[in-house]
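Chemist: sequence first, predicted model second:
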Amino acid sequence: MNRYSVPVRLIGRTVRVMLHVSELVVYDGREEVARHERLIARNGSRLELDHYLEALIRKPGALPGATALDQARAAGRFTPMHDAWWEAAVKAHGECDGTRALIEVLLLSRHLPHEHLVTGLAAALKTGALTADAIALEARKAADADTGPEEPPQRPSTTSQSAIAPLPAAVRANLPPDKRPLPSVAPYDQLLRLRRPDRTTP
């Protein structure tokens, strides 16, 4: 009798839902894809803004009136600092590009803690840095400051790529083409031939 959001990539898919006393968990196969506080009344909706970001980055004009945005504000996940940075980005880049820049910032929350991201927004706004890359840099500075001077920073895992925030699509599109030649192992093949014993001599 209520509606709960899932990531847009699951549109049209059948998912498995587990109901608990106070929460609802959604699985795609064995992967948990959503977790919501369970609604008590009927005909309500619980929408997670993060679930819609891939769709919103293609249609940024839908963000200002989105119900998911209203619920994120009410839950404290979309803070006044987000709004202040968004307003500055729109003034600098225009309505569409400024909103798209904000959505790129929201995508960073999948890899960076919320409190560090808000700190990064505040620092970037103060310096007039209105790009997602600047927010990521400032948020990582805040994370490093939280570790303390006596605690060495954690080495990134070589087996998990989820800890590394990807470059936003707008940045990747402006990168120059990679014209370097493909690597070759031919020199090593020559070394192997030199070291191979001659089987024709006694």
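Modeler: The structure has been received and is ready for your questions. Residues are numbered from 1 along each chain as shown.
Chemist: from here on, just use CA atoms for contacts and neighbour counts.
Modeler: Fine.
Chemist: show me what counts as buried in the longest helix anywhere in the chain.
Modeler: For the chain, the helix with the greatest residue count under DSSP state H is helix 132-147. Within helix 132-147, the residues that count as buried by 16 or more other Cα atoms under 10 Å are Ala132, Asp133, Ala134, Ile135, Ala136, Glu138, Ala139, Arg140, Ala142, Ala143, Asp144.
Chemist: stretch 81-90 too?
Modeler: Neighbour-count burial for stretch 81-90 [16+ other Cα under 10 Å]: His82, Trp85, Trp86, Glu87, Ala88, Ala89, Val90.
Chemist: same thing with stretch 98-110?
Modeler: Under the neighbour-count criterion of 16+ other Cα under 10 Å, stretch 98-110 has Gly98, Thr99, Arg100, Ala101, Leu102, Ile103, Glu104, Val105, Leu106, Leu107, Leu108, Ser109 buried.
Chemist: over to stretch 5-17?
Modeler: Per 16+ other Cα under 10 Å, stretch 5-17 contains these buried residues: Ser5, Val6, Pro7.
Chemist: turn those residues into TSV, including secondary structure and distance to Lys59.
Modeler: Shown next, in TSV, are these (DSSP: H, G, I helix; E, B strand; the rest coil; distance: Cα to Cα, whole Å):
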residue	secondary structure	distance to Lys59
Ser5	coil	18
Val6	coil	18
Pro7	coil	16
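Chemist: wait, which of those is closest to Tyr27?
Modeler: The shortest approach to Tyr27 among the buried residues of stretch 5-17 belongs to Val6, at 9.5 Å (Cα to Cα).
Chemist: and that closest one, what is it in contact with?
Modeler: Val26, Val33, Ala34, Glu48, His51 (Cα atoms under 8 Å, 6 or more residues apart in numbering).
Chemist: all helices of the chain, in order?
Modeler: 53-56, 67-75, 80-93, 95-108, 114-127, 132-147, 169-173, 186-195.
Chemist: can I get the ones you listed in CSV including distance to Ile40?
Modeler: Converted to CSV, the helices of the chain look like this (distance: least, Cα to Cα, whole Å):
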stretch, distance to Ile40
helix 53-56, 27
helix 67-75, 16
helix 80-93, 29
helix 95-108, 29
helix 114-127, 27
helix 132-147, 37
helix 169-173, 40
helix 186-195, 68
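Chemist: of all these, which lies closest to Val21?
Modeler: helix 67-75 (20.4 Å).
Chemist: residues of that closest one that come out buried?
Modeler: In helix 67-75, counting by 16+ other Cα under 10 Å, buried: Ala68, Leu69, Asp70, Gln71, Ala72, Arg73.
Chemist: distance of the closest residue in space to the last one that isn't next to it in sequence relative to Ala132?
Modeler: What that stands for is Arg73. Once flanking residues are discounted, Arg73 sits nearest to Thr79: 6.3 Å by Cα to Cα, 6 or more residues apart in numbering. Thr79 sits 16 Å away from Ala132 when distances are taken as Cα to Cα, to the nearest Å.
Chemist: included below, for side-by-side comparison, is a second structure:
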Amino acid sequence: MELFEQIRREYEHGTGTIQGVAKKLRLASQEPCVPQSYRWGQEGQVDWYEAYADIGEEREKAYVFCMRSMASGGAFHCAFPHASQQAFLEAHERAFAYFGGVFETLRYDNLTLAVKKILRGHQREETTRFMAFRSHWGFESEFCTPGEGHEKGGVEGEGGYFRRNHLVPVPQLGSWEELDAWLRECSRKDEQRIIGERTETVGAGMIREREHLRALQEGFDLAAIHYPKVNASRCVRVLTNFYSTPLPVGLEVQVQVHSAYVEIWHQGECVARHERCFQRQQKVLNLEHYLDVLTKKPGAFAGSTALEQWRAQGHWPTSFDRFWEALQQRRGKQPGTRAMIDVLLLGRQYGYPLLKEAVEKALDLSCFDVEAVRLLLATERSGKREPAEAVEVGALRAYDRPQPTTQNYDQLLASCSWNGVIQ
């Protein structure tokens, strides 16, 4: 409104005249584009764009990766909660599997996940991780001029088309895995369309192009590796967060950071796996990792952060609270808590879904004892026995025998008495 008032004060011309001048200036600033043609398998374009999805009961921001074939017009979309380098590389491998091969060249903007430093012209200093990934898969990389996103206009137009046709209104899914499956289904539906003046569908072009792509091979090791030590809280620090482990304090472990989860390894064995946290200075804890410590310190159980997180995540059913309360009433507060910890330790052997069922059965039977829960678990694991097959009694009559008699013994006693044995 302020700009309008300024124009009205400084210019005496009519509205139509001003609009005409503005139109000429706008047209003069537009650069003409040169139509491009692409060979099969020659080039794919890569980009990120943001969208929203209702995951469970929360509205989440999704970072959607898109790779588009410039020859066939086919495109692959997948979503992540965070645009990390692991997600970036993992999305490439998913896209390669979707297209059935690898393009000769992939074109990007100057995203920091791939570019460490912008040099003169189109030269770039790539990140070490991206160079290793590109060398493994054998494709060339090209980067747009800074601020000139139209140089990869194919994938940018694809992102806008996909968002308008599939992400409005906001999709509602139960998990990130369901969102990914839904995005793949939408990508498959788009294969049925015909783009512009082409004579075949996108899907038909993708089938033809598959023969010209570089063959797929064994995947690249996508995980970032760290070697932290277990601290006094039985956690290891990974980037800006802490993850619990069942290992002793001071032990050095290997941590593999993936796009969606974190694994802790020791002596060739995965000892813990957590969902990856993208916040800062957070503790991601598993109550099971502290049970052996809590058997010696039962007073720390009720207020433990790990228990609080289990409650928030839905891993602690109300039946556990009822059973715990019953144990405390029968044995006392501390002995009852220690008994509840012993019950939870059974989950390591039998699994927590079975433990939940056993605790609920014990409550129904009013059996508030650790050994009762153990017996119910063992019975459940052994399985229910099949009832014995009924046998026709008539078939056994051939084996009938008369009842025994004691008369013969009476005769023996009489004989012994006559011989003077029994007086």
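Modeler: Sure, I can see it. Note that this is a predicted model, so its numbers are computed, not measured.
Chemist: need the buried residues of stretch 5-17 of the first structure in TSV (columns: distance to Ser22 of the first structure).
Modeler: Output for the buried residues of stretch 5-17 of the first structure, formatted as TSV (distance: Cα to Cα, whole Å):
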residue	distance to Ser22 of the first structure
Ser5	16
Val6	18
Pro7	21
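Chemist: quick one: Leu25 of the second structure is in a helix?
Modeler: Yes: judged by DSSP: H, G, I helix; E, B strand; the rest coil, Leu25 of the second structure forms part of a helix.
Chemist: so what corresponds to it in the first structure?
Modeler: Per TM-score structural alignment, there is no equivalent position to Leu25 of the second structure in the first structure.
Chemist: and Leu25 of the second structure, how many residues sit next to it?
Modeler: 11 (other Cα atoms under 10 Å).
Chemist: any idea how far it lies from Gln19 of the second structure?
Modeler: From Leu25 of the second structure to Gln19 of the second structure the distance is 10 Å (Cα to Cα).
Chemist: thinking again about what came up before, ok, which of the helices of the first structure comes nearest Val17 of the first structure?
Modeler: Of all these, helix 67-75 comes closest under Cα to Cα, at 20.5 Å.
Chemist: what range in the second structure does the closest one sit on?
Modeler: Against the second structure, helix 67-75 of the first structure falls on residues 305-313 (TM-score structural alignment).
Chemist: ok, average deviation of that stretch from the first structure?
Modeler: Overlaying the first structure shows stretch 305-313 of the second structure at a mean distance of 1.0 Å from the equivalent residues (mean Cα distance after the TM-score superposition for the first structure).
Chemist: so what corresponds to Asp292 of the second structure in the first structure?
Modeler: Per TM-score structural alignment, Asp292 of the second structure is aligned with Glu54.
Chemist: Ala272 of the second structure pairs with which position in the first structure?
Modeler: Under TM-score structural alignment, Ala272 of the second structure pairs with Ala34 in the first structure.
Chemist: spatially, what comes nearest to its match if we skip its sequence neighbours?
Modeler: Val26 (5.0 Å).
Chemist: what is the neighbour count of that neighbour?
Modeler: 20.
Chemist: same thing with Tyr4 of the first structure?
Modeler: 18.
Chemist: which residues are in contact with it?
Modeler: His36, Ser45, Arg46, Leu47.
Chemist: which non-adjacent residue is nearest it?
Modeler: Arg46 (4.9 Å).
Chemist: for stretch 104-124 of the first structure, measure first residue to last.
Modeler: End-to-end for stretch 104-124 of the first structure, by Cα to Cα: 14 Å.
Chemist: can you tell me what part of the first structure stretch 76-83 of the second structure aligns to?
Modeler: So stretch 76-83 of the second structure is aligned with nothing, judged by TM-score structural alignment.
Chemist: what do you get for stretch 352-366 of the second structure?
Modeler: Going by TM-score structural alignment, stretch 352-366 of the second structure sits over residues 114-128 in the first structure.
Chemist: how far out from the middle of the chain is the matching stretch?
Modeler: On the basis of Cα atoms, centre = their mean, to the nearest Å, stretch 114-128 of the first structure sits 16 Å off its chain's mean C-alpha point.
Chemist: quick one: Asp97 of the first structure from Leu19 of the first structure, how far?
Modeler: 40 Å.
Chemist: what do you get for Ala173 of the first structure?
Modeler: 43 Å.
Chemist: go on, Ala92 of the first structure?
Modeler: Taking Cα to Cα, one finds Ala92 of the first structure at 45 Å from Leu19 of the first structure.
Chemist: which one in the first structure is aligned with Ala339 of the second structure?
Modeler: By TM-score structural alignment, Ala339 of the second structure lines up with Ala101.
Chemist: sorry, slip of the keys, the one I care about is His92 of the second structure.
Modeler: Checking TM-score structural alignment: His92 of the second structure goes with nothing.
Chemist: so which bits of the host helix or strand of His92 of the second structure are buried?
Modeler: Per DSSP states H and E: His92 of the second structure is located in helix 85-99. By 16+ other Cα under 10 Å, the buried positions in helix 85-99 of the second structure come out as 85-93, 95-96, 98-99.
Chemist: of all those, which comes closest to Ser29 of the second structure?
Modeler: Among the buried residues of helix 85-99 of the second structure, and counting by Cα to Cα, the member closest to Ser29 of the second structure is Phe88, at 35.0 Å.
Chemist: measure that closest one to Phe80 of the second structure for me?
Modeler: Phe88 of the second structure is 9 Å from Phe80 of the second structure, by Cα to Cα.
Chemist: what does Gly299 of the second structure give?
Modeler: 40 Å.
Chemist: and if you look at Leu285 of the second structure?
Modeler: For Leu285 of the second structure, the distance to Phe80 of the second structure - Cα to Cα - is 22 Å.
Chemist: okay, the buried residues of stretch 81-90 of the first structure in a markdown table with distance to Pro149 of the first structure next?
Modeler: Shown next, in a markdown table, are the buried residues of stretch 81-90 of the first structure (distance: Cα to Cα, whole Å):
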| residue | distance to Pro149 of the first structure |
| --- | --- |
| His82 | 29 |
| Trp85 | 30 |
| Trp86 | 33 |
| Glu87 | 35 |
| Ala88 | 34 |
| Ala89 | 34 |
| Val90 | 37 |
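Chemist: ok, so of those, who is nearest Ala169 of the first structure?
Modeler: Looking across the buried residues of stretch 81-90 of the first structure and measuring by Cα to Cα, the closest to Ala169 of the first structure is Ala89, at 17.1 Å.
Chemist: what about the aligned partner of that closest one in the second structure, distance to Lys356 of the second structure?
Modeler: Matched by TM-score structural alignment, Ala89 of the first structure corresponds to Leu327 in the second structure. Taking Cα to Cα as the measure, Leu327 of the second structure falls 16 Å from Lys356 of the second structure.
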